[in-house]
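J.: Pasting the sequence and the predicted model now:
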Amino acid sequence: MLIFMQLKTQLYIDGKWVDGTSTIPVTDPSNESIIANVSVATDAQCALAVDAASSAFKTWPKTAPRLRGEILRKAFEIMVAEADRLAEIISKENGKVLTDAKGEILYAAEFFRWFSEEAVRINGEFRTAPSGDKRILVTKQPVGVSLLITPWNFPAAMATRKIGPALAAGCTVILKPAGETPLTAMAIVEILERAGVPAGVVNLILPVPSGPGIAKILKDPRVVNLSFTGSTEVGRVLLKEAADQVIRCSMELGGNAPFLVLADANVDDAVAGAMLAKMRNGGAACTAANRFYVAKEVAAEFTEKLTKAMGALKLAPGLETGAQLGASVSVKERNKIAQLVDDSVTNGAKINVGGKSIDGSGAFYPATVLTVSKDNPILKQEIFGPVAPIVITSSDEEAITLANATEFGLIAYVYSSDLKRAIRTAEALESGMVAINKGVISDPAAPFGGFKQSGLGREGGFAGIEEFLETKYIGVEI
């Protein structure tokens, strides 16, 4: 397609698109063909990106908040106008179906709009000290040069959710996208360039392998902030790396979301919500429902209806008309999903639908519903694919106990016809977010983040910009 011949495939440093000394291929996971070859950043180019961001930080915070907001607003408008083009890029390099890709683009654009409005609302304080001897002046200042690391599953939304608040706050950034899906990030950076972002404020690098390159950047004393979205395993490594320079960190890490269907739930509503919570993005989301705890009173009906709905999904390449479930991002990722299912079956899981890899080329795995015991090993893993394991529970208390029996605590889902019961359950769940009778609650206007080993800090909402601000107290003699 012409659209893929016109893509940016270079690094973006100090307002210029530059070649690396080598390239890596970006593939279409639905057929394993090469879409493009993108530039790889050398250590020297990563250092140049830090130089550019550090230099730009001398002037960007002094730019009027209104102007910073207007640039972000312009980027939002371009993204919405070009949503179809951007969705095709995501679908092609990520594998997700076009409807999911278009939804992601519109969601991603909203972070630019939200933080364009927050740029002019950074607050402070001015008050008299209790002793009466001074005035207490509290102001907020941008943290400084920020390293942003984003994953492959939401290549647009995870970039804008970090870039938006960073730029609104007055920070300059270095974006490192996932090697599987760099084209979307490059397209967004190009949009920011068109929207008027000054040279050096946004830089894009792609060191391969990423670990050593990122470690060197984190040792540069000019880099003072890290925002990472990815696995808890990698997050732990980055936290250790960041500790040497005492770099501020916000971490949006792994999930193992429980989906509780209580005995009084409306089963049809619960199934509809489960399809959204499980199958958005083909299950490749940290917010995806990962474990289904269903009350024994409604378990048979829920399992039957969910199995029927999952089995009816059309599995096809993401850009194919009518596709409802696309490919995983790679064959390697698909094989991880298949292994988790195989291991669960070895440990007694019953397959209700799916459960077998698709023959032929492409990283496809079918929508799968399992019935498992409460100690099946699949319940301990973040599946990141279209697999729904169901556990039958005997009480609300048992469901809550099982739901909390994990090191993760990003999001949970509760279905009940009794709001009081649902809220009581939500408050008992060890999770940073809880959806009640709703399959999707992510919103740029709401704080996104988790408890326990699902991360540190919050993105989005009023809290999102705080990750890129320092609080300064000035005492004034009177």
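T.: Noted; the coordinates are in hand. Residues are numbered from 1 along each chain as shown.
J.: from here on, contacts and neighbour counts on C-alpha atoms
T.: Fine.
J.: which stretch of helix or strand covers residue 391?
T.: strand 387-393 (DSSP states H and E).
J.: Quick one: residues in contact with that strand.
T.: 278, 283, 289-296, 299, 303, 341, 367-374, 378-379, 399 (C-alpha atoms under 8 Å, 6 or more residues apart in numbering).
J.: one more structure, for comparison:
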Amino acid sequence: MAQRSDEVKAVEQVDKRLMVGGRWRDASGGATFAVEDPSTGEALCEVADASREDAFAALDAAAGAQASWAARAPRERGEILRRGFEILMERQDELALLMTLEMGKPLAEARGEIAYAAEFLRWFSEEAVRVSGGYATSPDGKSRFLIMKRPVGPSMLITPWNFPMAMGTRKIGPAVAAGCTMVLKPAQQTPLCALALAGILEEAGLPEGVLSVLPTTDPGGVTEPLLRDGRIRKVSFTGSTGVGRTLLEQSSEQVLRTSMELGGNAPFLVFGDADLDAAVEGAMQAKMRNIGEACTAANRFYVHESVAAEFSRRLGERMGALSVGRGTEDGVQVGPLIDARAREKVQRLVDDAVGRGARVVVGGEAAEGPGYFYRPTVLENVSQESDMYATEIFGPVAPVSVFSTDDEALSAANDTEYGLVSYVYTSDVTRALRVSEALETGMVGLNQGIVSNPAAPFGGVKHSGLGREGGTVGIEEFLDTKYVGIGGLGTV
């Protein structure tokens, strides 16, 4: 009963209305929609359902507040983010429970995401005061170059359901630090974390007008008119490549600055000289973080023929020993997938691979009971022609194939339109550098299964996106560069 009481309290504490320009209000017309618990299939609550009218109210607020917000001292903007960081960490447990209820990941992992999310606020609180320009003499000595940085302006932020708090702070952090106002549209499946974050930033001192949050069941109807309006000057999106292409088309009309963190199809390479214990541990991290529902998740395992059988056996033992269940329960390590459609997709991909000759080492089927659970799965001898090698699995399935030569492994790894992240396990320094340079991805995990870090530039190449989030370059995505040429000074 105590657990149930905590769950009810976690949901009740969140304001379910829209935040428009820093003020809480019902959706125009009073529309709402249900938020579902993926571990039970039952509704947790109803939240306001934003419309086109609400979207333009949010845009009016963002455009109206932009000039005054940009004029605020960088230190002041940084201190707001720092206070937000502190509040997130103080409420880590209750926010983790909220995340588990609406998204499904186990509590321990949800706590980890809250800490990860908070770090983006801390990181960009420090970057806010480090935005700098430059001054230089022209090569002919006849003029001077003055380089200035200014906020790009009102920004549309669109976040996914799989990391509902961290993807919010990864975008809000640099936007606040740079001096941009924002309209945030969270995923329909997970609006509660975004609304909770908005309340925390309000408490931390974010002025009215700077942030609006618009949960909606009509994402296209809410975002497209704003992108075509002309007052939004930046769009930052994390989600599927298909939706990213659509947003790029819509953004082209007003020539908007864009950041696109899109789909992945990460290869995980294990060479014959790898530390196999470390490789299996890294595989567990790269595959099972967030139940496999991550763009950085290892999607294709290529293992050298000399260690493939042993690797598959060890990985199967580790995956098979994981506890599956509702994320709020003690000891649970694997929660549900986000919805029935996601589980059906995973099963279809597994069935296709098995039909093409793959062998199930462990798992391979949905778990019983309510909710959208799928058993952790390892497949070996997976054909390169299998659908899962061309599709982001987004589930707890590790398909293993065998390679003989380095060139064979690299060719297979790069044989995809995506290029977000790769993972490499080897003890040979020369091979490590050669392979890392040859992989066509924006990030490489070398002898490690996690690459995400607020202090590092996150992003991909090819169809995995444009721009970078985090690191020292993350704030640049929300800044314009202005050059002033100064004449009449002569030579020095």
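T.: Nice, thanks for sending it over. Bear in mind that the values here come from a model prediction, so they are computed numbers and not experimental data.
J.: related to what we said a few turns ago, to what extent does the strand holding residue 391 of structure 1 diverge from structure 2 after superposition?
T.: On superposition with structure 2, the mean distance recorded for strand 387-393 of structure 1 (mean C-alpha distance after the TM-score superposition for structure 1) is 0.4 Å.
J.: So which bits of the helix or strand following that strand are buried?
T.: Using DSSP H and E, the helix or strand that follows strand 387-393 of structure 1 towards the C-terminus is helix 396-404. Residues of helix 396-404 of structure 1 classed as buried by neighbour count (16 or more other C-alpha atoms under 10 Å): 396, 399, 400, 402, 403, 404.
J.: just to revisit the earlier point, which ones among the contacts of strand 387-393 of structure 1 map onto strands?
T.: Under the assignment DSSP state E, the contacts of strand 387-393 of structure 1 contribute 289, 290, 291, 292, 293, 294, 295, 368, 369, 370, 371 to strands.
J.: Neighbour-wise, give me the winner out of those.
T.: Tallying neighbours with other C-alpha atoms under 10 Å puts residue 289 at the head of these, with 33 neighbours.
J.: what separates the counterpart of that one in structure 2 from residue 234 of structure 2, distance-wise?
T.: In structure 2, residue 289 of structure 1 lines up with residue 298, judged by TM-score structural alignment. Using C-alpha to C-alpha, to the nearest Å, we find residue 298 of structure 2 at a distance of 30 Å from residue 234 of structure 2.
J.: give the contact list for the alignment partner in structure 2 of residue 41 of structure 1.
T.: Aligned by TM-score structural alignment, residue 41 of structure 1 pairs with residue 50 of structure 2. Going by C-alpha under 8 Å, 6+ apart, residue 50 of structure 2 touches 18, 27, 28, 31, 214, 215, 216, 217, 218, 222.
J.: For those residues, give me JSON lines that also has distance to residue 468 of structure 2 and neighbour count.
T.: JSON lines is the format used below for the contacts of residue 50 of structure 2 (distance: C-alpha to C-alpha, whole Å; neighbours: other C-alpha atoms under 10 Å):
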{"residue": "18", "distance to residue 468 of structure 2": "29", "neighbour count": "26"}
{"residue": "27", "distance to residue 468 of structure 2": "33", "neighbour count": "23"}
{"residue": "28", "distance to residue 468 of structure 2": "35", "neighbour count": "14"}
{"residue": "31", "distance to residue 468 of structure 2": "36", "neighbour count": "14"}
{"residue": "214", "distance to residue 468 of structure 2": "24", "neighbour count": "30"}
{"residue": "215", "distance to residue 468 of structure 2": "25", "neighbour count": "30"}
{"residue": "216", "distance to residue 468 of structure 2": "27", "neighbour count": "28"}
{"residue": "217", "distance to residue 468 of structure 2": "28", "neighbour count": "18"}
{"residue": "218", "distance to residue 468 of structure 2": "27", "neighbour count": "13"}
{"residue": "222", "distance to residue 468 of structure 2": "25", "neighbour count": "21"}
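J.: mind listing which of the residues you listed are in helices?
T.: Members of the contacts of residue 50 of structure 2 lying in helices (criterion: DSSP state H): residue 222.
J.: Can you tell me which of the contacts of residue 50 of structure 2 end up in strands?
T.: residue 18.
J.: Throw the contacts of residue 50 of structure 2 into TSV and include distance to residue 165 of structure 2, thanks.
T.: Listed next are the contacts of residue 50 of structure 2 as TSV, based on distance: C-alpha to C-alpha, whole Å:
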residue	distance to residue 165 of structure 2
18	17
27	22
28	26
31	24
214	15
215	14
216	17
217	19
218	21
222	21
